[in-house]
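In: Sequence and predicted structure are below.
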Amino acid sequence: MRKRRLPPLNALKGFEAAARHLSFTRAAEELHLTQGAISRQVKELEVELGQDLFVRHTRRIELTAEGEQFYRVVEGVFDELERAALRLTRRRSDPAITISALPTIATVWLMPRLHLLVARHPEIEARIVSSIEAADLLAHDADIAIRVGRLPGRRYERNQPRIELPMVTRWDGVHADELFADRLVPVCAPTLLTGDVREAADLLAYPLIHTTTRRYAWPDWLRANGARYEGESDPHLQFGHFFMALDAARQGRGIALVPDILLAQDEGARGLCLPYSSEIASAGEYYLLIHESRLEDPRVQIFRSWILDEAVELRKHNLTSLTGRAP
């Protein structure tokens, strides 16, 4: 194994602080050193690298082009070290694991089942937070994420409905377990239907409920089913998340397009029917996302095993019994 050729750490710390403040004096105050000590550390680093990193004026300093380039690298490394230290500190002091889940998945599927995990593993403390933002699993905001989207390099058919939500900020070191496919189905209150729905285009005779986080859902789904949507969406029928659209459909306000997994349990399907059935999957799936550095944590292993079993049970349910009638 080769020996690393790294500049002295103290010199790097002095340089980073001086470059950030553009001041030897303020860097010295931050690091509790003298201005002369910071100046010597920077000079030591310049000799080591064979490059001037600062232009020294009478009352100020500025980075050279080489210094600016080197600072960007050092800043990124220090930021990464800081995040890693924060993660370790948090895990030592916080017994809970944090799961960042999509709002609808958290509300309709995960939270109603969490008591099953606690009953089986009372030693596990799970904290659920909801978000549609790309998860940064290298930061300290979540141990596990549940997102919907496309895996890098995975190919999909051109006519599959789009999913434009990014799952993670970066994929390096991220382990992904597929939970279930994303199949959008139309649902409504049985009282809304006034005639037969024989094809997807027949749905256009009714108000359509839109989910703003999946703005292309209706146009893409209708096109994939041989219909065309060219109308303007009613601003009163636009909702932020699928669970909101589901409630609006239950109230008889229109037809919502939602993931079929939300209906694979009695509570989610209550008061709804499927006016038209389609087996077209979206261009993406729901995934359990964990950074490889967390895979050996016993708490993460327990949660991962449990949630994968729950996903298997969910996939066993059949929605054909809902077609055309209320459950």
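Out: In hand now; what should we look at?
In: Could you use CA atoms for every contact and neighbour count after this?
Out: Noted.
In: Output the longest helix belonging to this protein.
Out: For the chain, the helix with the greatest residue count under DSSP state H is helix 65-93.
In: any idea how far the residue lying closest to residue 241 once chain neighbours are set aside lies from residue 256?
Out: Once flanking residues are discounted, residue 241 sits nearest to residue 211: 5.7 Å by C-alpha to C-alpha, 6 or more residues apart in numbering. To residue 256, residue 211 is 8 Å away according to C-alpha to C-alpha, to the nearest Å.
In: hold the first one in mind and look at this next one:
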Amino acid sequence: MPLPRTDIAEALRSSEAEAPDGGRVWLPLNALRAFEAVGQRLSFTGAASALHISQSALSRHVGRLEEYLGCRLLERRAQGMSLTAAGAALLPVVADSFDRIEETLKSLRREPGHGGRVLKVHMPPTFLHIAGLSLLAEFRRAFPGVPIDVSSSNGVGLPAGRGVDLAVVFDRPHLGDAIRDPLWMVSQTPACSPELAARAEGLDLVAFLRANELLHVKLEGEPFGTLWGTYMRHRGLDLAVSRGLAFETEALAVQCAVAGGGVTLVDVDMFAAELAGGRLVTPFADATSPSGFGYYLAVHPDDMADPAVALFRSWVIQRYAQVPSPAA
């Protein structure tokens, strides 16, 4: 039975004392759930609607959590609401914890005829299209008893709030909570159609890029032209990157380049087949540069004991150790 609202603050304060049997202290789950809902939406109105409670009750939950912690979690101003440093630190931990509880409960709740837990795997769209579909098909042939739920979104790093077991991520190298196994580091070079490349005769790289449309790949949370900007800096080129066409995925940018729509930066490993077949050409030798990004297989340490997660992770690592080319 939930605690009466008048007893929540007292229970929060008393929870600081360690449980007498050495177990866990009481956790203010309702207050934490209220804070998560407000923090994700930065709106008491939206959070109250989502939780089907009144705004006043929601405000009391958050206020008593702040009282318990001794710090503000939300800044309430006339122009809107924002997270404090403490709120920004607490929110992802709370959201991830609730996601994991929810996913575990779902995995334990068996429906009639359900043979086992579903492994949730996330992949970026281009990786999924070029390499992931064949990868998943191979895994399913080897282990047909493991059902897989595949999701996809275009962005940098781990997908937020998706409750996945494993994720192939496109990201810069960095340390974090997740265990990341590198699949390959991305090297890129300017590429275009054979017809467009023919116009490069007599031009240097700078003149060629200046004379043609730049094709970009949009990355969530990154400014326009991030990949071209990194390439220009690495090559020491003084060219503006705030022009051209931007696409949701690298696969679409490559399709546009093959059709003669401009010059794209192509992942030489991902699109090795297009380059080998001549549908996409690189008009300048020795123009390949590291992008600063790579593909990683990411998993949370808490999930490593899950047999299905461990099986998929070890299988993918072994496959990429044997076959360096991602599209092979």
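Out: That came through fine. Fair warning: this is a prediction, and the values are worked out from it, not measured in the lab.
In: TM-score of the superposed pair?
Out: Overlay of the two chains. TM-score (TM-score structural alignment, normalised by the length of the first structure): 0.64; 259 aligned residues with a C-alpha RMSD of 4.2 Å.
In: about what we covered before: intersection of neighbour lists for residue 211 and residue 256 of the first structure?
Out: Common neighbours of residue 211 of the first structure and residue 256, counting by C-alpha atoms under 8 Å, 6 or more residues apart in numbering, are residue 245.
In: More neighbours: the two, which one.
Out: Neighbour count, other C-alpha atoms under 10 Å: between residue 211 of the first structure and residue 256, residue 256 has more, with 27 against 23.
In: What strand or helix carries the more buried one?
Out: Assigning secondary structure by DSSP states H and E places residue 256 of the first structure in strand 255-259.
In: now the helices: where do they sit in the first structure?
Out: In the first structure, the helices defined using DSSP H lie at 9-21, 24-31, 35-49, 65-93, 103-104, 111-120, 217-224, 242-250, 266-269, 298-315.
In: which one of those lies closest to residue 177 of the first structure?
Out: helix 298-315 (8.1 Å; C-alpha to C-alpha).
In: Counterpart of residue 258 of the first structure over in the second structure?
Out: Aligned counterpart of residue 258 of the first structure in the second structure: residue 266 (TM-score structural alignment).
In: Now do the contacts for the residue mapped onto residue 232 of the second structure from the first structure.
Out: The alignment partner of residue 232 of the second structure in the first structure, by TM-score structural alignment, is residue 222. Residue 222 of the first structure makes contact with 200-201, 228-229, according to C-alpha under 8 Å, 6+ apart.
In: Most neighbours of all those, which one?
Out: Ranking the contacts of residue 222 of the first structure using other C-alpha under 10 Å puts residue 200 first, with 20 neighbours.
In: Hmm, it is touching residue 224, no?
Out: No: with contact defined as C-alpha atoms under 8 Å, residue 200 of the first structure and residue 224 do not form a contacting pair (9.6 Å).
In: before we move on, the earlier item: which elements pack onto the longest helix of the first structure?
Out: If you count contacts as 3 or more C-alpha pairs under 8 Å, 6 or more residues apart in numbering; DSSP states H and E, helix 65-93 of the first structure packs onto helix 9-21.
In: sorry, back to before: ok, the contacts of residue 222 of the first structure in the second structure, which still hold?
Out: Among the contacts of residue 222 of the first structure, the contacts conserved in the second structure (both residues aligned by TM-score structural alignment, their matches' C-alpha atoms under 8 Å) are 228-229.
In: ok, of the contacts of residue 222 of the first structure, which one's closest to residue 69 of the first structure?
Out: residue 229 (50.8 Å).
In: what sits against the aligned partner of residue 120 of the second structure in the first structure?
Out: Aligned counterpart of residue 120 of the second structure in the first structure: residue 98 (TM-score structural alignment). Going by C-alpha under 8 Å, 6+ apart, residue 98 of the first structure touches 126-129, 141-144.
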